[in-house]
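K.L.:
Here's my sequence, what's the structure:
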Amino acid sequence: MTTAELAEFLALHLWAVLFAITSLMLLFAWMLWSGLQRYGSPMATLLRTWVARIGPHAQRLPLPSAVHGMWQMARQLGIQVLVSVAIAVTACLGFVEIADEIAVDEDLGQFDVALSAGLSRHASDEQLRIFAVLTDLGDKGFLIPLAGCIGLYLMFRRRWFLAITWIVATATGALMNTALKAIFERARPQWLHDFASADGWSFPSGHSSGAFIVYGLLGYLAVIHSPQRFHLPIAIMAMALIVCVGFSRVILQVHYFSDVLGGYAFGAAWVAAWIAGLEAYRRRPGAIPA
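P.N.:
Modelled structure (predicted):
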């Protein structure tokens, strides 16, 4: 199947494709969460055992003092911080790979154009109307007041550190996305309907990265302050919102598919980096629970 044929198939079977993608992502989230709940503690115990065994041997190796310092820091930070850092680095690398493939002569760039053209032919007014509503959940006119309300709530609860972190993380994330758009200067696709409007550069998608940052960090805060039985529903809800907002931008043809992927990659890196910092802060000696 050629790139154009694949794009045409996806555009023609829009609802089935969206249902399949969303179901697979939610299934992956459930499997990952179940695996962490079932095997997370044993794996962490096993890792700590390996670190304890390897540590004395590593100390005797003729390594620079900085390496030994990093080893000790990794032991103190814990598995949660290390996993978050690994996710942030992986997402950054993914963003670089996506950005390298958006040119019109690259396969991903050609798929972008073909999918946008296919959607312009096959997306019905009813579909566009539905996704025009969903896309507002990632609009700055919705996310900024939501982020402000969350910040005020945290201040009201006297969670000063979390409130400042939340405001800085969401605000600087938006500024970083704007800076990235100015760096890449990618033009938007042409859309031939009045269900949505957009201006400015296209890559990475601000709606996608904004939804990932706000809903991702909000989901994290909800998880660490709620009973365990609510953790999976919170994660699923956050992921569903992120998926709906991102794909709405493609279906409305105001962003290319790779714009959304780039927004997701940047948002994932940003959220993972801030979660790593928050987890390190929560686990410092004598820390007061956040």
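K.L.:
Only C-alpha atoms from now on, for both contacts and neighbour counts.
P.N.:
Fine.
K.L.:
Remind me what whichever strand or helix holds W71 packs against, helices and strands.
P.N.:
Using DSSP states H and E, W71 maps to helix 65-77. Judged by 3 or more CA pairs under 8 Å, 6 or more residues apart in numbering; DSSP states H and E, helix 65-77 is in contact with helix 14-60.
K.L.:
Output the contacting helices and strands for the helix it packs on.
P.N.:
helix 65-77, helix 231-251.
K.L.:
The longest one: how far from the chain's middle?
P.N.:
Which is helix 231-251. Chain-centre distance of helix 231-251: 10 Å, with CA atoms, centre = their mean, to the nearest Å.
K.L.:
What is the subsequent helix or strand relative to it?
P.N.:
Sequence-wise, the next helix or strand downstream of helix 231-251 (DSSP H and E) is helix 257-282.
K.L.:
starting at the chain centroid, how far to that following helix?
P.N.:
5 Å.
K.L.:
And for stretch 41-57?
P.N.:
Remark: stretch 41-57 is offset 30 Å from the chain centroid, using CA atoms, centre = their mean.
K.L.:
residues making contact with that stretch?
P.N.:
75, 79 (CA atoms under 8 Å, 6 or more residues apart in numbering).
K.L.:
another one to check against the first:
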Amino acid sequence: MKRPHRVHGIQTWPWLGGWAGAHAGLLLVLVVLHRDVRLSGTLCSWTEGGASRVRLLETLTTWGNPWPVTLLAAGSVCVALTRRDFTAAAVLLTVPYAASVSCNLIKEWAGRQRPALACVSTHADGFSFPSGHAVGVTTGFLLAALYVSGHLPRLLSTALLATALLGAEAVAWSRVLLGAHFSADVLAGQLLGAGWLTVAVLLLSRRPPPSPRGRAGPGAPRSAVEAVP
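P.N.:
Modelled structure (predicted):
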């Protein structure tokens, strides 16, 4: 029998399920009430007449570009390799890539055009739904944080998870504020990323234990998603 997945007492499934449920609920409200365009325009108008706001958001949104997300995934892979946790390394590398590919396929299928609002302050190519930035940071930031935080002291692991969660939200919603996406695009991207994050957690929970040479000792903290007999 396996215990719940934890990060020093923090259970993975409850907060992940709650986070995904809240975003799914907001998406449902926007779709049913037809408030997507209105909310997107309201958020986007916040940048009008504020060059400093636009510069700040443009800097923030770059963290969701392919290279930063790839480097973050590579860093978590290096942590797994130093622990001789080869299965985890493979999951940490392939899941963000698979999430990106699935996002591009859905974009081509949906074919939703980018917002044409007066407040648009940044140009983005391709289709709009779902947001690739939202998928990338949700899968990349949170997956790396979940794995790495399991090898840190409790205070640092909690801080890392909170920072990753807030950072992912900020980067994802910067796309709406800049006028590059509608709100529904971002919410759908976050949910798609959460789906792939769930796949990663399931794969990691079923992997064989790392090589004993990869452990710091019997008292070393366990990964957030390491299966415990």
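K.L.:
Please state their TM-score.
P.N.:
Overlay of the two chains. TM-score (TM-score structural alignment, normalised by the length of the second structure): 0.74; 208 aligned residues with a CA RMSD of 3.5 Å.
K.L.:
and the helix holding W71 of the first structure with helix 257-282, angle?
P.N.:
80 degrees (axes from the mean of the first three to the mean of the last three CA atoms, to 10 degrees).
K.L.:
circling back: got the helices and strands packed on helix 14-60 of the first structure as a markdown table, with mean neighbour count and distance to L278 of the first structure columns?
P.N.:
Formatted as a markdown table, these follow (neighbours: other CA atoms under 10 Å; distance: least, CA to CA, whole Å):
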| stretch | mean neighbour count | distance to L278 of the first structure |
| --- | --- | --- |
| helix 65-77 | 13 | 11 |
| helix 231-251 | 21 | 18 |
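K.L.:
Y39 of the first structure: which of the ones you listed is closest?
P.N.:
With CA to CA as the criterion, Y39 of the first structure lies closest to helix 231-251 of those, at 15.7 Å.
K.L.:
how much does that closest one stray from the second structure?
P.N.:
In the superposition against the second structure, helix 231-251 of the first structure averages 0.9 Å from its aligned positions (mean CA distance after the TM-score superposition for the first structure).
K.L.:
Residue range in the second structure corresponding to that helix, please.
P.N.:
Counting by TM-score structural alignment, helix 231-251 of the first structure pairs with residues 157-177 of the second structure.
K.L.:
what's in contact with the matching stretch?
P.N.:
7-8, 40, 43-47, 57-58, 60-61, 63-64, 131, 133-134, 137-138, 141-142, 145-146, 148-151, 181-183, 186, 190.
K.L.:
Following the chain onward from the helix holding W71 of the first structure, which element is next?
P.N.:
As assigned by DSSP H and E, the chain's next helix or strand after helix 65-77 of the first structure is helix 79-100.
K.L.:
Please name every helix or strand in contact with that next one.
P.N.:
Applying 3+ CA pairs under 8 Å, 6+ apart, one finds that helix 79-100 of the first structure makes contact with helix 257-282.
K.L.:
Can you give the distance of stretch 27-40 of the second structure from its chain's centre?
P.N.:
Mean-position distance between stretch 27-40 of the second structure and its chain equals 22 Å (CA atoms, centre = their mean).
K.L.:
Same question for stretch 54-70 of the second structure.
P.N.:
13 Å.
K.L.:
What span of the first structure is it aligned with?
P.N.:
Using TM-score structural alignment, stretch 54-70 of the second structure corresponds to residues 128-144 of the first structure.
K.L.:
what comes up buried for that stretch?
P.N.:
Going by neighbour count (16 or more other CA atoms under 10 Å), the buried part of stretch 128-144 of the first structure is 128, 131-132, 134-140, 143-144.
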